[in-house]
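**Student:** 3D model of this:
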Amino acid sequence: MKSTIKDVARLANVSISTVSRVLNNPEIVVPEKREKVLEAIQRLHYSPNALARGLIHKRTQTLGVLIPDISNLFYSAVLRGMEDAAHRSGNNLIICNTDNNRERRSSILSVLNEKQIDGVVWTSEPVDSGSYELFGKFGFPVVLAATHSLEFELPSVKIDEEQAAYDAAEYLIRRGHTRIGMISGPAADPISGHPRIRGFLRALDDYGIEGDAQSNIEYGKYHFENSYTAMSKLYAKLPDMTAVFASSDERALAAISFLHDNRIKVPDDISVISFDNTRMAGMSTPRLTAVAQPLYDIGYLAVAKLIGLINGEPPQQLRTYVAHSIVERDSVSDRGAGGF
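**Tutor:** Prediction:
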């Protein structure tokens, strides 16, 4: 039978309130009694009830994490960073898959509120007004990871999406490519769609490369099948392209698969650069050159910022932008002498 706080008090010959003080504020208990209680706890293998301790401190040491699609490899590294930060601060995570569905998000937030979580990390998706109203209604702090909100004053951690896409296109241009296509998420996506499209087109314009959204970009959902179709449409309207910027690793793998099926060699005929640098980027053939997001750091810093809010510490930066980089592998080759 599991030992109770009463058993500890009886064995240590102290009151239940003394045991409680040893568990929660040991510094105020005289050393002699504190040692007797700790010895009793060890002998009885007593484990304090987490819910009861949560009621005392008005915390559950539990954080909610909302993720649009748990099957996406992007989130494995982000979650690893979150989990490490949570563990280090004595917290646990409840991971919730929203399936990019507004009603489901609202339902999840309500359930998390019922479970009296201490705070929420909201990942990747834009924040709509309905969700923001729920944040205020439930009163828990929220930090955004791999997304941000310019409409609402919510702390966030992410990269500069537009600049990262600009750097991807510039990398191809500096390798000598002047006919460059892009397969992208929906243009209306304010997080990973529109900013990356804007960065790509800005790089073409800055370097005097011919191209526009209609001729050089094909859009679709982020899944492999949708991206394969997008790549086929892009190749049909831009058959002389020598390079493709895919706005995620999964899209890049779909592009390579299409090219392989049509006997087009990568990178000899068409180079491919991807975005994210998840584990799959180093597993493909050829291995992907990619814009790397510091996924672990995004997750870790988001939880660390949330813990600070829970502890009453305002963030030093409302919107934190972490540095991206380009990881060179095998999917991009030089085309001509370049000249830039």
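
**Student:** Please count neighbours and contacts with C-alpha atoms only from this point.
**Tutor:** Will do.

**Student:** need the contact list for residue 127.
**Tutor:** 148-149 (C-alpha atoms under 8 Å, 6 or more residues apart in numbering).

**Student:** Look up how far residue 111 lies from it.
**Tutor:** Distance, residue 127 to residue 111, by C-alpha to C-alpha, to the nearest Å: 18 Å.

**Student:** do the same with residue 80
**Tutor:** Residue 80 is 24 Å from residue 111, by C-alpha to C-alpha.

**Student:** Name the residue in these two with the higher neighbour count.
**Tutor:** residue 80 (16 against 13; other C-alpha atoms under 10 Å).

**Student:** check contacts around the nearest residue to the more buried one once chain neighbours are set aside.
**Tutor:** Closest residue to residue 80 apart from its sequence neighbours, by C-alpha to C-alpha, 6 or more residues apart in numbering: residue 296 at 6.3 Å. Each residue near residue 296 by C-alpha under 8 Å, 6+ apart is listed here: 77-82.

**Student:** Keep only those of the residues you listed that are in helices.
**Tutor:** 77-82 (DSSP state H).

**Student:** Go through these and name the one nearest residue 267.
**Tutor:** residue 77 (27.5 Å; C-alpha to C-alpha).

**Student:** Another for comparison:
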Amino acid sequence: MKRITIYDVAKEADVSLATVSRVINGSEVVREDTRVKVQEAIEKLGYKPNAIAQGLALQKTTTIALIVPEASFFYTGQIINGLIDVAKIYKYNIVLHTATEGIIEMNDIIETIIKSRVDGVVIFNDKLSKNELNTLTRYQVPIVVIGNKMSDDTIGSVYVDYSKLVYDFTTKYLNKGITDIALVEDRKNPAMIKQLFDGISRAFADAGKSFDNYIEIPKDYRSSYLFLQEYFKSHKHELVITYRDSQAMAVLNTAAENNIRIPEDMEVVCILDSKYNAMARPQISGFKIPDYDLGAVAMRVMTKMLHDEDEVIDKEIELSYIYSPRKSTK
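**Tutor:** The predicted structure follows:
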């Protein structure tokens, strides 16, 4: 079947290509009778304007760039689904950029984004420095950050307050008299670990205590598992908090190898819940994060920033979470 083009519409309506382009892009310089004639030709032929060509005429690309750190890619599936579903509603295209630490420099990604003339940028987690964010804001490119709370004239954010989450959780344990609480370092997610560390430290401070059990993974160990094998030979805590499921499983396995029973001798909690937590033995307690909603709401914030809607735009939107207790806690 022949693809209908703008040339076919111009021929059918007996007008110039420029006139068809003006009608498609809502120009007010076209006479009403001519506009009706072009619109009738479009409907008769079933012509669908090319989004990219239409965007260029409007100095817009109808494209949103999404930056996802490669280390976090496994956890972003539902976030991307939510973002794409809302993007479809508002007729935006999504172009994915992955950032690989030490291989693909963030400045290179930013330069590519600016050259491609995208309408906006969505970033999963704050992997950009303030200077790099300022590079984008100088070009007046709207940005929505998923994961961290931050905003200004051209930056919005959709996030879960992990610091408050772990603060509330730690406080409950401290109120029960459980003070031997440890946090395992995650070298792949330093920004997130800082939030968790700050939340736990604040809970201890409010209880008149100091938090001292931060389990750092030495750089000469290739994985948390290898270090924890040695660590639990001489250490045991009442509660161990990890960020990712793989680290929680490393704690379970290395504890078992050292005859530490879960949860009788030591409880384990994984902040970022996943389907694998329910597959582990014992099943791992965790927090269900609204990942689909993070993507969907981020895209909705972006559309509001792009279209300058009359309503006041809330550029810092906090989403809630649900604690899922399982067999790794008492």
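
**Student:** any idea what residue 37 of the first structure aligns with in the second structure?
**Tutor:** Residue correspondence, TM-score structural alignment: residue 37 of the first structure in this structure matches residue 41 in the second structure.

**Student:** about what we covered before: can you put the contacts of residue 296 of the first structure in a markdown table and add distance to residue 192 of the first structure?
**Tutor:** Output for these, formatted as a markdown table (distance: C-alpha to C-alpha, whole Å):
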| residue | distance to residue 192 of the first structure |
| --- | --- |
| 77 | 18 |
| 78 | 16 |
| 79 | 19 |
| 80 | 21 |
| 81 | 21 |
| 82 | 21 |
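
**Student:** out of everything not next to it in sequence, what's closest to the residue most central in space within the second structure?
**Tutor:** Nearest residue to the geometric centre of the second structure (C-alpha atoms, centre = their mean): residue 124, 3.1 Å. Nearest residue to residue 124 of the second structure, sequence neighbours excluded (C-alpha to C-alpha, 6+ apart): residue 146, at 4.7 Å.

**Student:** Test my guess that the one you found contacts residue 121.
**Tutor:** No: checked against C-alpha atoms under 8 Å, the pair residue 146 of the second structure and residue 121 is beyond contact range at 10.7 Å.

**Student:** What segments of the stretch 51-200 of the second structure are helices?
**Tutor:** For the stretch 51-200 of the second structure, helices defined by DSSP state H, counting those that start in this stretch occupy the ranges 51-57, 77-89, 106-115, 130-138, 162-175, 190-206.

**Student:** Now do the fourth one: which elements does it pack against?
**Tutor:** If contacts are counted by 3 or more C-alpha pairs under 8 Å, 6 or more residues apart in numbering; DSSP states H and E, helix 130-138 of the second structure sits against helix 106-115.

**Student:** Run the angle between the helix it packs on and helix 130-138 for me.
**Tutor:** Using axes from the mean of the first three to the mean of the last three C-alpha atoms, to 10 degrees, the inter-axis angle of helix 106-115 of the second structure relative to helix 130-138 is 10 degrees.

**Student:** Show me the contact partners of helix 106-115 of the second structure.
**Tutor:** Helix 106-115 of the second structure is contacted by residues 65, 97, 99, 128, 132, 135-136, 139 when judged by C-alpha under 8 Å, 6+ apart.

**Student:** Likewise for stretch 39-54 of the first structure?
**Tutor:** Taking C-alpha under 8 Å, 6+ apart as the rule, stretch 39-54 of the first structure contacts 2-5, 8, 11-12, 60-61.

**Student:** hmm, 10 Å instead?
**Tutor:** Outside stretch 39-54 of the first structure, the residues that touch it by C-alpha atoms under 10 Å, 6 or more residues apart in numbering are 2-5, 7-13, 19-20, 23-24, 33-35, 37-38, 56-62, 116.

**Student:** Write the ChimeraX selection for whichever of the residues you listed are buried.
**Tutor:** Only the buried entries of those go into this ChimeraX selection, using 16 or more other C-alpha atoms under 10 Å:
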select :5,7,8,9,12,19,20,23,33,34,37,38,59,60,61,62,116
